[in-house]
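A.B. asks: All I have is the shape, not the residue letters:
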């Protein structure tokens, strides 16, 4: 959004041209998401406490967790809001990868919100039934997989690159859809298992998001891709803004 505005203003005031640089926008993405989290976090926590919205602890869990019943929940909504606003402000909104990750993130975030809502309103620690979680995860995962497969413009986009073996690339063909689906849904459930009352998932998410952002930047840059002998995939570099926003929101 602001990229388009900066490009327009650069015709009249050249310093605005710096916004076109991906690394600069990634830094702004981190700072924006971090600032939003730090600014709105305390307000949201106080609001949740005033509404008596807190975690419902499962009775079959560790006894030490029972004392944490009532801990403010739905904090993921704040993280998602910071990610979305920061990404929409600083990324190139004509990039298909940006919209794909935003849509998938929205669907998975909505599933998490409904899960928390059921726990809070109905005082049901189990939240949304597993079959419905898996159904909507599958809808998002398959949708993303089909979209990536049928919009791929180069063979490298649907190939499996083996780490440390730069000349090895397995052409998956239609199996790419299944592989992508398993990665998306499997990763989501892995994070869900890692998470808990103590927020165990946020730092791994920030670290993994940062690593994926670096990979996306390298793959989307012709010079780095050529130097490192890795496939060049146009447009993937823009995902570094999303990953930066994820890191900033998580740290906040």
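C.D. replies: Nice, thanks for sending it over. This one's a predicted model, so the numbers in the text were calculated from it and none came from an experiment. Residues are numbered from 1 along each chain as shown.
A.B. asks: rest of the way, CA atoms for contacts and neighbours
C.D. replies: Fine.
A.B. asks: now the strands: where do they sit in the protein?
C.D. replies: 159-161, 169-171 (DSSP state E).
A.B. asks: Columns mean neighbour count and distance to residue 62 on top of the ones you listed, output as CSV?
C.D. replies: What follows is those, written out as CSV (neighbours: other C-alpha atoms under 10 Å; distance: least, C-alpha to C-alpha, whole Å):
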stretch, mean neighbour count, distance to residue 62
strand 159-161, 16, 41
strand 169-171, 14, 44
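A.B. asks: so can I have TSV of those strands showing distance to residue 143?
C.D. replies: Converted to TSV, these look like this (distance: least, C-alpha to C-alpha, whole Å):
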stretch	distance to residue 143
strand 159-161	18
strand 169-171	21
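A.B. asks: looking at those, which is closest to residue 202?
C.D. replies: Nearest to residue 202, of all the strands of the chain, is strand 159-161, at 27.4 Å by C-alpha to C-alpha.
A.B. asks: in the stretch 101-250 of the chain, which spans are helices?
C.D. replies: Under the criterion DSSP state H, counting those that start in this stretch, the stretch 101-250 of the chain contains helices at 130-150, 175-194, 202-219, 222-228, 239-251.
A.B. asks: take a look at this one as well, against the first:
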């Protein structure tokens, strides 16, 4: 909202009003304000949650320090959501279609996660919302995002092509016309653009429509898988918030590069007009998650609950899809992927061994993966993977996962030049 106010003041030649035209200024202000909200106002929200006795219900799974978390306020994801929405509404250009999609994503999944937490806390149902309703909510958001990107005339890219001489890139030429396209960025290949239309090249005159159908289905899959991955990662103090903030930095960098003509040309990636507003959102996202760590870092004074974890995962997924970097998610969100895979492998191995031997066995001492390191090896658990034999302190597990997340984030950005 302030963008439009100061744009008007700038037309009246008011000194300093022109600062709001710069993405760097508005992003910096969004970062500062989100940090302020999540740290200072967050304390009041935590106190309110405590008064309402909205505490975490903990099952005794034999993990070190687990029972001490009982009663810790949950649903703290409200802090993150408020700390994102307020700065974006103030400093973002609200007519931007990409920013609108990110706001819808934040509110949609925030409401879905809140409903899940409400059932757990107030209705004393440990399972929370039935899984099928969660999936329906995630599928619905994926469908909205995918169809909007397909139907909106504002969603365009300017395609690029390399000019080579003796296998050396001499220049990158951009087409003058903005086009609707189902192209996306793919890592580790020479021409790092992949068009979903290639998957339906057999469709003839219906090729373009089917390509968008594939794109919409891909959007639904990415939103569902990444939001669930973030939800599974939220099991240790500061793990989901810290990992998400690292991913947010990488996404902000990628959005800025994709929206900057010179940087896009240098990296030979598609130029996406209007994507610069996503940098403002990324700054608010980073500030909100880092500020939340003030209270969520070990030992946590508040948990984000599904209100926060589903929202963080959905934001990351939709953001990556908008800037056409969804195929980089397996690298960038490697922590989420490992957590998802560990659960699927655990379940599959248990069913396989039960069918073959009559008794189900585990692959890990416990899943998701971060809990595996909290169990001692050879402690009576019939698990295929027993190492490490000694229990790893929770704070050390979290910091090591953060370090891995930083490496993956850097690698994701570097892949744009690794072909």
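C.D. replies: Alright, I've got the coordinates. Owing to the predicted nature of the structure, the values given are computational and were not obtained by experimental measurement.
A.B. asks: TM-score of the superposition?
C.D. replies: Overlay of the two chains. TM-score (TM-score structural alignment, normalised by the length of the first structure): 0.94; 252 aligned residues with a C-alpha RMSD of 1.7 Å.
A.B. asks: one step back: and the helices of the stretch 101-250 of the first structure as JSON lines, adding mean neighbour count?
C.D. replies: Formatted as JSON lines, those follow (neighbours: other C-alpha atoms under 10 Å):
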{"stretch": "helix 130-150", "mean neighbour count": "16"}
{"stretch": "helix 175-194", "mean neighbour count": "15"}
{"stretch": "helix 202-219", "mean neighbour count": "18"}
{"stretch": "helix 222-228", "mean neighbour count": "13"}
{"stretch": "helix 239-251", "mean neighbour count": "28"}
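A.B. asks: Any idea which of the ones you listed gets closest to residue 9 of the first structure?
C.D. replies: Across the helices of the stretch 101-250 of the first structure, residue 9 of the first structure has its closest neighbour in helix 239-251 (21.1 Å, C-alpha to C-alpha).
A.B. asks: Counterpart of residue 183 of the first structure over in the second structure?
C.D. replies: In the second structure, residue 183 of the first structure lines up with residue 222, judged by TM-score structural alignment.
A.B. asks: Of all the helices of the stretch 101-250 of the first structure, which one is nearest residue 91 of the first structure?
C.D. replies: Taking these one by one with C-alpha to C-alpha, helix 239-251 is closest: 6.0 Å.
A.B. asks: Which one of the strands of the first structure lies nearest to residue 206 of the first structure?
C.D. replies: Nearest of the strands of the first structure (C-alpha to C-alpha): strand 159-161, 23.4 Å.
A.B. asks: quick one: contacts of that closest one?
C.D. replies: 168, 169, 170, 171, 172, 173, 176 (C-alpha atoms under 8 Å, 6 or more residues apart in numbering).
A.B. asks: what does that strand correspond to over in the second structure?
C.D. replies: Going by TM-score structural alignment, strand 159-161 of the first structure sits over residues 183-185 in the second structure.
A.B. asks: just to revisit the earlier point, would JSON lines of the helices of the stretch 101-250 of the first structure with distance to residue 93 of the first structure be doable?
C.D. replies: Formatted as JSON lines, the helices of the stretch 101-250 of the first structure follow (distance: least, C-alpha to C-alpha, whole Å):
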{"stretch": "helix 130-150", "distance to residue 93 of the first structure": "17"}
{"stretch": "helix 175-194", "distance to residue 93 of the first structure": "22"}
{"stretch": "helix 202-219", "distance to residue 93 of the first structure": "17"}
{"stretch": "helix 222-228", "distance to residue 93 of the first structure": "21"}
{"stretch": "helix 239-251", "distance to residue 93 of the first structure": "11"}
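A.B. asks: Let me know which of those is the nearest to residue 79 of the first structure.
C.D. replies: Nearest of the helices of the stretch 101-250 of the first structure (C-alpha to C-alpha): helix 239-251, 5.3 Å.
A.B. asks: Superposed on the second structure, what's the mean shift for the biggest helix by length in the first structure?
C.D. replies: What stands out as the longest helix in the first structure, according to DSSP state H, is helix 22-50. Its aligned residues in the second structure lie a mean 0.9 Å from helix 22-50 of the first structure after superposition (mean C-alpha distance after the TM-score superposition for the first structure).
A.B. asks: sorry, back to before: kindly reformat the contacts of strand 159-161 of the first structure as CSV containing distance to residue 120 of the first structure.
C.D. replies: CSV is the format used below for these (distance: C-alpha to C-alpha, whole Å):
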residue, distance to residue 120 of the first structure
168, 49
169, 47
170, 46
171, 46
172, 43
173, 44
176, 39
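A.B. asks: so which of the residues you listed would you say is closest to residue 101 of the first structure?
C.D. replies: residue 176 (17.5 Å).
A.B. asks: need the contact list for the closest one.
C.D. replies: Contacts of residue 176 of the first structure (C-alpha under 8 Å, 6+ apart): 145, 149, 158, 159.
A.B. asks: How about residue 92 of the first structure?
C.D. replies: By C-alpha under 8 Å, 6+ apart, the residues touching residue 92 of the first structure are 1, 3, 4, 98, 238.
A.B. asks: Buried ones from those residues, can you make that a PyMOL selection?
C.D. replies: Buried residues among the contacts of residue 92 of the first structure (16 or more other C-alpha atoms under 10 Å), as a PyMOL selection:
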select buried, resi 3+4+98+238
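A.B. asks: still contacting in the second structure, which of the contacts of residue 92 of the first structure?
C.D. replies: Among the contacts of residue 92 of the first structure, the contacts conserved in the second structure (both residues aligned by TM-score structural alignment, their matches' C-alpha atoms under 8 Å) are 1, 3, 4, 98, 238.
A.B. asks: got the contact list for the third one?
C.D. replies: Contacts were defined as C-alpha under 8 Å, 6+ apart; by that measure residue 4 of the first structure touches residue 92.
A.B. asks: gap between it and residue 142 of the first structure?
C.D. replies: For residue 4 of the first structure, the distance to residue 142 of the first structure equals 32 Å [C-alpha to C-alpha, to the nearest Å].
A.B. asks: Then the first one?
C.D. replies: The gap separating residue 1 of the first structure from residue 142 of the first structure is 28 Å, by C-alpha to C-alpha.
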